[in-house]
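*Asks:* 3D model of this:
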Amino acid sequence: MRTIRRIYLYTVAFISLEVIIWGLIGMARSAFSGGVGGSTSQLAGALSSILVGVPVFLLHWIPAQRMAHKDKEERTSRVRAIFFYGLLLATLIPIAQNILSLINRFWLNVFNLPAREAFLGLYQTWPDNLIAMVMNGLVAGYVFSVLRQDWEESPHSQTFVETRRWFRYIWVLYGLTMLMAGLVQVLQFVFSIAETVGTSRSSMLANGLTLLIAGIPVWIYFWTQVQRSLKSPDEKASLLRRVILSILSLIGVGGVLIPAGIILTEVFQVIFGKPYTFTAFLNEISVPLSTLIAMGVLWFYYGRMLQVEIEWLPASPRRAALKRIYNYLLAFLGLGATFIGIYSLLTFLSDLILELPTVSGEDWLQTRLSAALATIVVGLPLWVKTWRPLVSEALQEDESGDHARRSLVRKIYLYLVIFTGVMGTMFSAGALLYQLINALLGSTQSNFLRTVFAMSELLILFIGLMAYHWKALRMDNSLAEAALQARYAKFPVLVLVRELEGFAENLTTAIARKAAGIPVTVHIIEQGLPEDEHANMNAVVITSEQLFNLPPAYRTWVENFNGERIVVPVERADGWRWVFSAGLELSIGAQRAANMLASLAEGEEPAPFRDISSGRIALYVLGGMLGLPMLLGVIGTILEFLF
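*Replies:* Below is the predicted model:
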């Protein structure tokens, strides 16, 4: 209930304060407006925003502040932290954007370029920018002072530390985006210098310099803050940092591969006889070449930093898993590019055999063949370089190979590719059968042969894709099953019960389903202490009810047991209540114990069990209903682009 109240108070305060800020900006700008009618309308809108926003803000901000001063939990709540850092973003980013607009117009004036060449603030004047900067700056200063006071009163608040981490990385991404965009534009100007001198395309240089001047200081300042914060172990080990580094590295990969493919396409066209002067060729590839250089720097810097971060982790399955995620993503990109390139090459060859060029003359040869070869040249080496080490790792018969075969990322990769192969096989086979049945019924289309060849080639490729990865999956399962059985056989389990029926029966059944190779010994408590060989077993399982009623000698034996001791909380009895659960039914407790034993036998840390509420399930269902149409739309767009 308190969380809902916090969300309400701070959300309304945030929105109303933004209304006030832009109302003040509008009122100040109206004082400098030239047109009387426009100024009156602008003034009316600004005053109405202020008159509505001020009371709403005060009615919600004052109670929020009062509760924060009285209660430390309120003062250090995550909602309050998000409110403050969100307001700083909502005020400082407009300041940065207005500074960007001023710098942009300055460079346009330096190069004697018209105002329409500006990429930001086209219809703004310098007073407009200064007013927005001052108003946002005043609010940002107030927010910063309140935030600093909260930091002084609660310097070790984890919620504020985590939110500040997000705040810094957002600024890093903002500054880096401007830096990369500016670098691309400046390089594009340099590579197309023959066309830019004396023309309006000099705006590329003006806009590029603007982005560099604004982006470099922002990126350097906040990235330095991020790097200095790594003295804290929590910052060094944060998941957000690794996610950001991985995303930036992958963006760099994509930003290198795509322009490289475009450049290679042009190179192959030159090889196949397209007339090009060096200047014309350089102008043609100026955009992809500029992008390749900028993204190459991004990939080199953040990719290397990601590798350093991963190597910093102690040697463990977790470090290997992080490497695996990155390599499988690269392998997937390389596989996709290779598949598209081979399909394009096959359709080109079939059209050449059928003498059905879609573009007449030399352009047909130069464009389609060049694009196909360029895609293969870019994608195939990437896939081979990343996939072969992954295959070698999965074929190892030691512990690292076992972890590689059973890793979630490998399973996702293989099943995703197999799913793509199955769906592609269905699609291409259906399209091929449609053409053949139409022909049998006497309704042959004009491009019948070309479509049949194209669908046949696509069908063969999808079948090959599916078969290769299905074979890899079967090999993984075979090796993993043998390794698991060997692990299970070395993990004997002792179950302490008062009777064979009930929990013992449920547990042995659950273990037989989950991990059939684990040796299970059931011992009746009334028969006396377990034998000496039982003390050397890897785990002992007992229910909470039996544990509370153990004889003293048994309790001593359990306390001195050297292996894993697993207690299953069963339904409440004798007034005992479990804080984390109301107690489990015997069958559910047995299933969870079997899952835990399987994880321990496999050398993994058992995952914590969480009871999922009906409300959370409803949210998952709603998210799926909303996300599925979006996912299908994205897939449809990609397929439309490819085919």
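*Asks:* contacts and neighbour counts: CA atoms only from here.
*Replies:* Fine.
*Asks:* ok, which stretches of the stretch 401-550 of the chain are strands?
*Replies:* Counting by DSSP state E, counting those that start in this stretch, one finds strands in the stretch 401-550 of the chain at the ranges 493-497, 520-524, 539-543.
*Asks:* Same question for the stretch 51-200 of the chain.
*Replies:* Going by DSSP E, counting those that start in this stretch, the stretch 51-200 of the chain shows no strands.
*Asks:* could you pull out the helices for it?
*Replies:* In the stretch 51-200 of the chain, the segments counted as helices under DSSP state H, counting those that start in this stretch are 72-75, 78-110, 126-153, 158-191, 193-196.
*Asks:* now the helices for the stretch 451-600 of the chain?
*Replies:* In the stretch 451-600 of the chain, helices defined by DSSP H, counting those that start in this stretch lie at 503-514, 544-548, 552-559, 586-601, listed in chain order.
*Asks:* who wins for proximity to residue 406 among the ones you listed?
*Replies:* Of all the helices of the stretch 451-600 of the chain, helix 586-601 sits nearest to residue 406, with 12.0 Å by Cα to Cα.
*Asks:* before we go on, could you also do this sequence so I can check it against the first one:
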Amino acid sequence: MIQRRLYIYIVAAASLGMLLIGLVNLGTTALDQLFRATPIYTNPRDSYAGFGAVTLVGLPVWGIHWWIAQRLARRNLDERASALRRLYLYAVLAATGVATAIFARGFLEHAAGFLLGTSNDGPSIARAFWGTVVLFALWLYHFRTAAVDRTIAGESGNSATLRRWYAYGLLVLGLAFLLFGARNLLQQVWILLVDSSQTIVPGSLVPSAMATMLTGLVVFGFHLQWTSRAPLAADDRSSTLRAVQGFVALAASVALALFGASQLSYYALARVLGIDHPGGVGGDILVAVAGPAATVVVFSLAWVWIRRQLTTDA
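*Replies:* Here you go, the predicted model:
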């Protein structure tokens, strides 16, 4: 029984990876030709042949083995509740979730650059959008499959632990994207306000910061809401992983907030002591403190919020 499950889900995972690689790169090649852009790969025909072959192999192999897995799950409740099945589902969710976030961030960055007039790279927008759509579709399918399994067979023990690893891992990733994106965006806005010579130009960090923050907001917001709903919230409230991710996020926020405060204190004390260019700063001191000030503001707010969340869970 275990050997059969191992075989089915290992083959399904490997072939699904092939399918995703093939689909994403086939779409990328087609979009490059559509936009008459410089292709990522030297020979488009060779790309079609190579990634077409990967897709043609991956699709039927994954389809057959996943059909077998689904048929067994419908017939046997133990099969649906097995830890190996949940391992496959949550591993796929984690991989496609992270990849979707990366592609979505790229799409938002290029789109924001286009709207702000700092970029007109249409092919990059299209490529990132295609990758996001493909990966999100597979993520959504497996997410719904896992939800159906939980409803029918329940989730406890190792299966629940696997779900927590996925949920709180993506929660931390989303929070990191959100906080660092917000910090960088605040820094850039500060610089634009205090230095009249600064403008949003091609290569500016503003689109990148906006994309990172928005991606993090979606990933973090979704997983926070999902893990806060019953019955997951009640089941996870006393879990070690939930507490660990909270304290890891708290420790990082505290450390970064204190580091930013120490930098601000350094600049202030240096100016009081008559140092014209503390830390080798050659320009306006208000521009130099933009980074530390943004760090203090963003991560201090995170510090307060995470502490409240931990207090609520206690």
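*Asks:* Can you give me the TM-score here?
*Replies:* Once superposed, chain against chain, the TM-score is 0.82 (TM-score structural alignment, normalised by the length of the second structure); 303 aligned residues with a Cα RMSD of 3.1 Å.
*Asks:* thinking again about what came up before, let's have the helices of the stretch 51-200 of the first structure in a markdown table, adding mean neighbour count and distance to residue 547 of the first structure.
*Replies:* Formatted as a markdown table, these follow (neighbours: other Cα atoms under 10 Å; distance: least, Cα to Cα, whole Å):
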| stretch | mean neighbour count | distance to residue 547 of the first structure |
| --- | --- | --- |
| helix 72-75 | 17 | 38 |
| helix 78-110 | 20 | 40 |
| helix 126-153 | 16 | 46 |
| helix 158-191 | 20 | 37 |
| helix 193-196 | 16 | 82 |
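*Asks:* just so I know, which of the ones you listed lies nearest residue 287 of the first structure?
*Replies:* Taking Cα to Cα as the criterion, residue 287 of the first structure comes closest to helix 158-191 out of those, the separation being 5.6 Å.
*Asks:* quick one: the host helix or strand of residue 636 of the first structure to chain centroid distance?
*Replies:* Assigned by DSSP states H and E, residue 636 of the first structure belongs to helix 614-642. If you compare the mean C-alpha spot of helix 614-642 of the first structure with that of the full chain, they lie 16 Å apart, counting by Cα atoms, centre = their mean, to the nearest Å.
*Asks:* related to what we said a few turns ago, which of the helices of the stretch 451-600 of the first structure sits closest to residue 384 of the first structure?
*Replies:* Proximity to residue 384 of the first structure (Cα to Cα) singles out helix 586-601 among the helices of the stretch 451-600 of the first structure, at 33.3 Å.
*Asks:* For residue 149 of the first structure, which of the strands of the stretch 401-550 of the first structure is the nearest?
*Replies:* Put simply, out of the strands of the stretch 401-550 of the first structure the one that sits nearest residue 149 of the first structure is strand 539-543, at 50.6 Å, with distance taken as Cα to Cα.
*Asks:* which residue numbers in the second structure go with that closest one?
*Replies:* Taken onto the second structure by TM-score structural alignment, strand 539-543 of the first structure occupies no residues there; it is unmatched.
*Asks:* Could you do stretch 435-443 of the first structure as well?
*Replies:* The alignment of stretch 435-443 of the first structure onto the second structure (TM-score structural alignment) finds no residues at all.
*Asks:* Is it possible to get JSON lines of the strands of the stretch 401-550 of the first structure that adds distance to residue 428 of the first structure and mean neighbour count?
*Replies:* Supplementary listing: the strands of the stretch 401-550 of the first structure in JSON lines, determined by distance: least, Cα to Cα, whole Å; neighbours: other Cα atoms under 10 Å:
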{"stretch": "strand 493-497", "distance to residue 428 of the first structure": "52", "mean neighbour count": "21"}
{"stretch": "strand 520-524", "distance to residue 428 of the first structure": "51", "mean neighbour count": "18"}
{"stretch": "strand 539-543", "distance to residue 428 of the first structure": "53", "mean neighbour count": "22"}
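*Asks:* So which of the ones you listed is nearest residue 76 of the first structure?
*Replies:* strand 539-543 (39.7 Å).
*Asks:* Can you tell me which helices and strands that closest one packs against?
*Replies:* Secondary structure elements in contact with strand 539-543 of the first structure, counted by 3 or more Cα pairs under 8 Å, 6 or more residues apart in numbering; DSSP states H and E, are strand 493-497, strand 564-568.
*Asks:* thought residue 126 of the second structure was touching residue 31?
*Replies:* Yes - counting by Cα atoms under 8 Å, residue 31 is a contact partner of residue 126 of the second structure at 7.0 Å.
*Asks:* Mind checking the helices of the stretch 451-600 of the first structure for the one nearest to residue 48 of the first structure?
*Replies:* Across the helices of the stretch 451-600 of the first structure, the minimum distance to residue 48 of the first structure, taken as Cα to Cα, is reached by helix 586-601, at 60.6 Å.
*Asks:* Could you pull out the buried residues of that closest one?
*Replies:* 586-598, 600-601 (16 or more other Cα atoms under 10 Å).
*Asks:* so residue 225 of the second structure is in which element?
*Replies:* The secondary structure element spanning residue 225 of the second structure is helix 205-228 (assigned by DSSP H and E).
*Asks:* What residues in the first structure pair up with that helix?
*Replies:* Matched against the first structure by TM-score structural alignment, helix 205-228 of the second structure falls on residues 204-227.
*Asks:* Reformat the helices of the stretch 451-600 of the first structure as a markdown table; add distance to residue 402 of the first structure.
*Replies:* Compiled in a markdown table, those are given as follows (distance: least, Cα to Cα, whole Å):
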| stretch | distance to residue 402 of the first structure |
| --- | --- |
| helix 503-514 | 18 |
| helix 544-548 | 34 |
| helix 552-559 | 32 |
| helix 586-601 | 13 |
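*Asks:* Quick check: which of the ones you listed is nearest to residue 318 of the first structure?
*Replies:* Each of those was checked against residue 318 of the first structure via Cα to Cα, and the shortest separation belongs to helix 586-601, namely 15.2 Å.
*Asks:* still on that earlier bit, who touches the match of helix 205-228 of the second structure?
*Replies:* Under the criterion Cα atoms under 8 Å, 6 or more residues apart in numbering, residues 96, 99-100, 103-104, 107-108, 111, 118-119, 165, 168-169, 171-179, 181-186, 188-189 lie in contact with stretch 204-227 of the first structure.
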